[in-house]
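*Asks:* pasting a predicted model and its sequence here:
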Amino acid sequence: MTDAAPPKRLACIACTRAKRKCSKQTPSCRRCADKKLVCRYPAPRVAPPYDLVFSQDGAVSVIPVPPGASDRHPLPTPPSQIGEQQQSHTETETENPWFLSPSSWDIDHKHGPVPSQISFSDEALTWFIDQLHVWLRQWTTEGHCPFIHRQLWKIHLPDHIQDAFASLAAYHSKTPATERTVLRIIETRVNNLVDTQHASGVGDFGVIMLDPACHLARTQALLIYKIIRLFDGDIRARAQAEKNIDTLALWARQLWQSAGLALSSSSHKEPVDRVSSGPVDTQLRTDGTLTSTWQAWIFSESIRRTYMAATLTEAVYLTLKQGWAPCPGGIVFSGGAGLWDATSPVAWMKHYQENAVNGIRCIEGDQLFSSARVADVDEFCQATMIVSYGLERFERWRTEKI
């Protein structure tokens, strides 16, 4: 073990995360060696001439290259985030952003004001159901919606997503004379989807049998069918959809678990395969460039939003049926205004730098009410706030923060 620390070496990632003094030795600092931790240091400051530094709660900073290392100007540092600690306590560098950290995939079942059983107001329930239909129509007319990113399936369009899109387009163009035919087509598509995935539907085996991209495609497809059939008003369609409501909940959990498993394994540290069959080149990996990090965020955030949309849809339906629903716990997602709609890596980073809110835990709405404005968060985040806290509370937030 080397006694002297190299000049200008940053603290290791483990000590930085724990906010402990680092001896900065290689190959392992004293604290990591004593605690038998994996000791990793931030990557050296190389091109591009600035480093993207992410905190656990989703805040991002742009750190300038040391003087003399480059004659180009760094990007400015963004404002502080809600609940964020000092920016000097950074977690990791560009190649390890917060949304690719295994800890960011933990579900909080213990903290926050939301009880184990939740209920929604009638107005919020009706509003959310209408909003789901608006989002589905937006997908078929504009190619994206608040839980399906415009770039997500641009490289590879899975069969499940193709079937869901065609079925949804047919549903939106149905007439009274063709309504029964369209619903029968959707019923057949759902049965085929569930039957073909039966082998991967049990326990941990179901998680490892598919990669996160396959989990995401089948879960989004089943969610789309579920929204159509649960809230169409047709008795048979609703009855058939109820048979698979547990399947959607299972697939959503497996989707979430598959992402966490992929990130906790060492496989995502391998070089990025540019011939990937996944929805974006990097999936849950980044090579440290801004473009790669943005693509990884798109995939990560798509998983987070699909999981939330699936669990909220189930909760809303169960509340309509029995008056309450179990709380699925809190997850962190990116709700900052402009992030989801950004059409380029540069635009995405600009919003990340300028936003007052980026990373949000969905059970911490009270904190968001007190510290931010409606305009600081995007449409998806606003919808989660409305369905969770009611239209009246949301409208007070809108008027209080003008």
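*Replies:* Arrived safely.

*Asks:* hey, let's count contacts and neighbours off CA atoms from now on
*Replies:* Noted.

*Asks:* wait, what's in contact with E314?
*Replies:* I245, A249 (C-alpha atoms under 8 Å, 6 or more residues apart in numbering).

*Asks:* which residues of the chain fall in helices?
*Replies:* In the chain, the helices defined using DSSP state H lie at 13-18, 30-35, 122-142, 159-172, 179-196, 203-208, 212-230, 235-243, 245-264, 290-322, 345-354, 365-371, 379-389, 391-400.

*Asks:* could you give the separation of the fifth one from the chain centroid?
*Replies:* Okay, so that is helix 179-196. With C-alpha atoms, centre = their mean, to the nearest Å as the basis, the distance from the averaged C-alpha position of helix 179-196 to the chain average is 28 Å.

*Asks:* identify each buried residue in that helix, please.
*Replies:* Of the residues in helix 179-196, those scored as buried under the neighbour-count criterion (16 or more other C-alpha atoms under 10 Å) are E179, V182, L183, I186, E187, R189, V190, L193, V194.

*Asks:* structure B:
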Amino acid sequence: MHRRSKQTSCFACVASKRGCDKVLPVCSRCEEKEITCEYPAVRHRRGRQLPKSSQAGIADDGPRAEDSSIIANQLATTDERGDIHLLSINGNNSTTQLQNSQSCSTFTGTNLPSHASFLPVFPSQIALDIDLSSSNQLSPPYDRLKFFLLPSAWTIAYHYEPPAAYPPGDVLLNFTRGIQSWLKRFFHQGHNPFIHRHLYSNTTMPLCMQDAFTSISIQNAIASNEHIIDDIFASQVGDLVTKQPIEGSETFSLLSTRDHIARTQALLIHLLLALFSSSIPRRAKAEGLIATLHHWTNQLWQSASQDANFHDVIQSISSVDGVGCVSIDDPVSDLYQSFVLYESTRRTWILSNFATGVYQSLRGNWGTTCTGDICITARAELWDASSPARWAAIAKSKDPLFVYSLHGQSLLKDSVAAEEVDEFMRHLYTIMWGINKVEDWIVQSGDTVSIIY
């Protein structure tokens, strides 16, 4: 028998024989050295049932979606460090009844988390083509790795209900701090919860992403010189937008999904920096580009979904022996690279709609329409896997937790531990459920992850 490792320090500190403060997700030493910080995997016993008291007000029986516009009566400003503060807080935690238009089953506010009563409800018939948690789906050998390529995995679900409750100021403040933290993490480590570590690792980072990377550095370095940052923002964003090929042109048709995601992530970073800044001119210009971001995000989604369908066809052809068939020498590596691209696409799509919805709500724009909801891989180990082999091993042995982003209640219902769920999703759940509900989930799971930024 192999002895289970009791190592709790990160690999980098162990290798350098230095003390590790074990801060999650990145220890202080790794953050200071700007190196990758990875901890040993922690095994969790599945099937743990949370106490009924911890599930009360959290889990329910129906999937639901939410409008990307999160309503609140707040205005935002920043201090000299660039952190966000909320003014004129006027939260309303009233609850209401939500009704599924197809099943006609009513959920009362007493059965919902404190901030979930404004969530629209998905028709219960929405489901994936296969049962991903079933062990009989392992043949042919790579089918279980293709969960993100299924046609149903690219279905955008729409169902809108008017919002009825507002997340309080501390929840929105924590959300914006988390976004700022993710941008800084990209600057220090080259990746974050919506930009995969291997998305740009096999090639030179696109120039538009290099400019976005530079913008993060500049804003954190010379935050007091707002007029300089305003000029740099206007120049970089202006170049990014004006240099794009015209939609419908031959040049535009040649854009790959990687081209689409690079320009969309670059614009998203620029807008996240500007929308939550203290500069009125920068915020005003960024507001005018929200529609462009949504348009690019939709084009990215369309390109990725078409590519995924083509990828599945090629995989099917390559599995048949015969002359003229396409040969894929390393199907696991190929699927892993596709996962990195498409999962980054999903997270970019969600964050673009979610973050701009939060901002517009903070500004008092209550009329944002529902953008729908999409599936995302919530299992943290799959996003954090360091190699194709490790990713494949996890995907074959565990449920990928591939769910609609606003269907997180199903994870609680299945007693999934908070630490098993990706940081990206846990952070969104703080808006949907409230910080206290997510903290209860973490504590009852016996985990040590943090949702406080």
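*Replies:* Done, it's in. Predicted, not measured: the structure shown is a model, and the values here were computed from it.

*Asks:* now the TM-score, please.
*Replies:* The TM-score (TM-score structural alignment, normalised by the length of the first structure) is 0.68; 305 aligned residues with a C-alpha RMSD of 3.1 Å.

*Asks:* dump the buried residues of helix 179-196 of the first structure to CSV, plus distance to S167 of the first structure.
*Replies:* Compiled in CSV, the buried residues of helix 179-196 of the first structure are given as follows (distance: C-alpha to C-alpha, whole Å):
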residue, distance to S167 of the first structure
E179, 12
V182, 8
L183, 9
I186, 6
E187, 10
R189, 8
V190, 10
L193, 13
V194, 16
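
*Asks:* closest to S302 of the first structure out of the residues you listed?
*Replies:* Of all these, L193 has the smallest distance to S302 of the first structure: 20.3 Å, by C-alpha to C-alpha.

*Asks:* aligned partner of that closest one in the second structure?
*Replies:* Using TM-score structural alignment, the equivalent of L193 of the first structure in the second structure is L240.

*Asks:* just K321 of the first structure next, same as before
*Replies:* Residue correspondence to the second structure (TM-score structural alignment): K321 of the first structure is matched to R363.

*Asks:* tell me, how many residues neighbour its match?
*Replies:* Using other C-alpha atoms under 10 Å as the criterion, R363 of the second structure is surrounded by 15 other residues.

*Asks:* can I assume it is in contact with L75?
*Replies:* Yes. Here R363 of the second structure reaches L75: they are 5.9 Å apart, a contact under C-alpha atoms under 8 Å.

*Asks:* of the helices of the first structure, which is nearest Q56 of the first structure?
*Replies:* Comparing the helices of the first structure by C-alpha to C-alpha, helix 13-18 comes nearest, at 8.9 Å.

*Asks:* what span of the second structure is the closest one aligned with?
*Replies:* Equivalent residues of helix 13-18 of the first structure are lacking entirely in the second structure, counting by TM-score structural alignment.

*Asks:* distance check, D230 of the second structure against L268 of the second structure.
*Replies:* D230 of the second structure sits 16 Å away from L268 of the second structure when distances are taken as C-alpha to C-alpha, to the nearest Å.

*Asks:* what separation do you get for L273 of the second structure and G169 of the second structure?
*Replies:* L273 of the second structure sits 20 Å away from G169 of the second structure, taking C-alpha to C-alpha as the criterion.

*Asks:* tell me who's in contact with the residue nearest to the spatial centre of the second structure.
*Replies:* For the second structure, the residue nearest the mean C-alpha position is R347 (3.8 Å; C-alpha atoms, centre = their mean). Contacts here follow C-alpha under 8 Å, 6+ apart; on that basis R347 of the second structure touches F194, I376.
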